[in-house]
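*Asks:* for reference, the sequence and a predicted model appear below.
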Amino acid sequence: MPAITFKNKPVTLLGNEVKVGDKAPEFHVLANDMSEITLDSSKGKVRLFSVIPSIDTGVCDAQTRRFNEEAAKLENVEVITVSADLPFAQRRWCASAGIDNVITVSDHKDLSFGKAYGVAMEELRLLARATFVVDSSDTVTYVEYVAEASSHPNYEAAIEAAKAAK
């Protein structure tokens, strides 16, 4: 597993590290309306997963806004923001921020995404910051585990990977 810190303190990641070329792991998360979302929910599309610790923090806010702006320009790419925030908090935040190009999903229930993609921080029950691109055939084409969870991801690399995926 990659070495991750949160505010410069090491954290333990649960699950398995995902690598480029892997088949994307299945997961079960909740949409803002409490319906279940899985990998198969977006089958046949390119997916850019933007993983954040909490929507109500500065870097997570900026990351979600940046990918929301980029999502409007990406053809045939679904941008999904994943956090352990409650669906109600995500819905409230999106409404107040005018976010409508990304899908926010909650991994609060059982950290299914976090464990499947190796981003569940055991000590905090939050997700570590990461980005993943999964192509339309469910193959992982891009992975970034951000070494310090309070730092920004490489937006340009993730966006270019999403554009290049088929």
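*Replies:* All right, it came through fine.

*Asks:* from here on, contacts and neighbour counts on C-alpha atoms
*Replies:* Noted.

*Asks:* for the residue nearest to A147 when sequence neighbours are not counted, what are its contacts?
*Replies:* Nearest residue to A147, sequence neighbours excluded (Cα to Cα, 6 or more residues apart in numbering): I4, at 4.7 Å. I4 sits next to 10-13, 128, 145-149 when contact means Cα atoms under 8 Å, 6 or more residues apart in numbering.

*Asks:* L14 against E122, yeah?
*Replies:* Yes: applying Cα atoms under 8 Å, one finds L14 in contact with E122, separated by 6.3 Å.

*Asks:* which of the contacts of I4 lies closest to K166?
*Replies:* Of all those, K166 sits closest to Y145, with 22.2 Å by Cα to Cα.

*Asks:* what helix or strand does F49 sit in?
*Replies:* Taking DSSP states H and E as the criterion, F49 maps to strand 46-51.

*Asks:* from the contacts of I4, list just the buried residues.
*Replies:* 11-13, 128, 145-149 (16 or more other Cα atoms under 10 Å).

*Asks:* okay, one more to line up with it:
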Amino acid sequence: MANVTFKGNPMTLVGTEVKVGDQAPDFTVLANDLSQVTLADTKGTVRLISAVPSIDTGVCEAQTRRFNEEASKIDNVNVLTISADLPFAQKRWCAANGLENVKTLSDHRDLSFAEAYGIHMKELRLLARSVFVVDSNDTITYVEYVGEGTDHPNYEAAIEAAKAAK
């Protein structure tokens, strides 16, 4: 399993770590209108999945904004930002920040995504900061488990992986 800390404190990750070449595990999360969303709902497209601990924090906000900006420049890519925040908080945050190219999804109900991708931080019941790229055939082509939860991911590598995926 990936070694992850949050503010310097070691975290226990629950779930199954995924690797490049794996078939992407399915999951069920909630959209801002409380409808269920699964990986299959975006089948046939490239998915850049950005997992954040909470949309209301500085690094998470910057990460979501950066991928939102880049999404408009990449054809056939869905950018999904997933956190354990409530769908209502995500909707309010997106409206206040004018983000249109990224879909915020909530894993608060049962941490389905977090456990399928091995990023449920047991001590905090939050998602560990990470980025995954899934191609149109549901194969994982890029994985980054960010070692320290308050650090930024490697934006350039994730964006290049999304551009290269088919």
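*Replies:* Alright, I've got the coordinates. Quick caveat, the model's predicted, so the values are computed rather than measured.

*Asks:* one step back: if you look at the buried ones among the contacts of I4 of structure 1, which of them are in strands?
*Replies:* 11, 13, 145 (DSSP state E).

*Asks:* show me the contacts for the last one.
*Replies:* The neighbourhood of Y145 of structure 1, defined by Cα under 8 Å, 6+ apart, consists of 2, 4, 128-131.

*Asks:* for those residues, give me a markdown table that also has distance to I159 of structure 1.
*Replies:* Below are those laid out as a markdown table (distance: Cα to Cα, whole Å):
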| residue | distance to I159 of structure 1 |
| --- | --- |
| P2 | 22 |
| I4 | 22 |
| A128 | 19 |
| R129 | 16 |
| A130 | 13 |
| T131 | 10 |
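
*Asks:* nearest to E78 of structure 1 among the residues you listed?
*Replies:* For the contacts of Y145 of structure 1, the nearest to E78 of structure 1 is T131 (13.1 Å; Cα to Cα).

*Asks:* residues in contact with the longest helix along structure 2?
*Replies:* Selection of the longest helix in structure 2 by residue count, based on DSSP state H, yields helix 58-71. By Cα under 8 Å, 6+ apart, the list of residues contacting helix 58-71 of structure 2 from outside reads 50, 52-55, 77-79, 81, 99-102, 150-153, 155, 159.

*Asks:* right, and the helix or strand after that helix?
*Replies:* Toward the C-terminus, helix 58-71 of structure 2 is succeeded by strand 77-83 as the next helix or strand (DSSP H and E).

*Asks:* other SSEs contacting that next one?
*Replies:* Contact partners of strand 77-83 of structure 2 among helices and strands, from 3 or more Cα pairs under 8 Å, 6 or more residues apart in numbering; DSSP states H and E: strand 46-51, helix 58-71, strand 102-106.

*Asks:* and the ones you listed, which is most packed in?
*Replies:* Of those, the one with the most neighbours on average (mean count of other Cα atoms under 10 Å) is strand 46-51, at a mean of 26.
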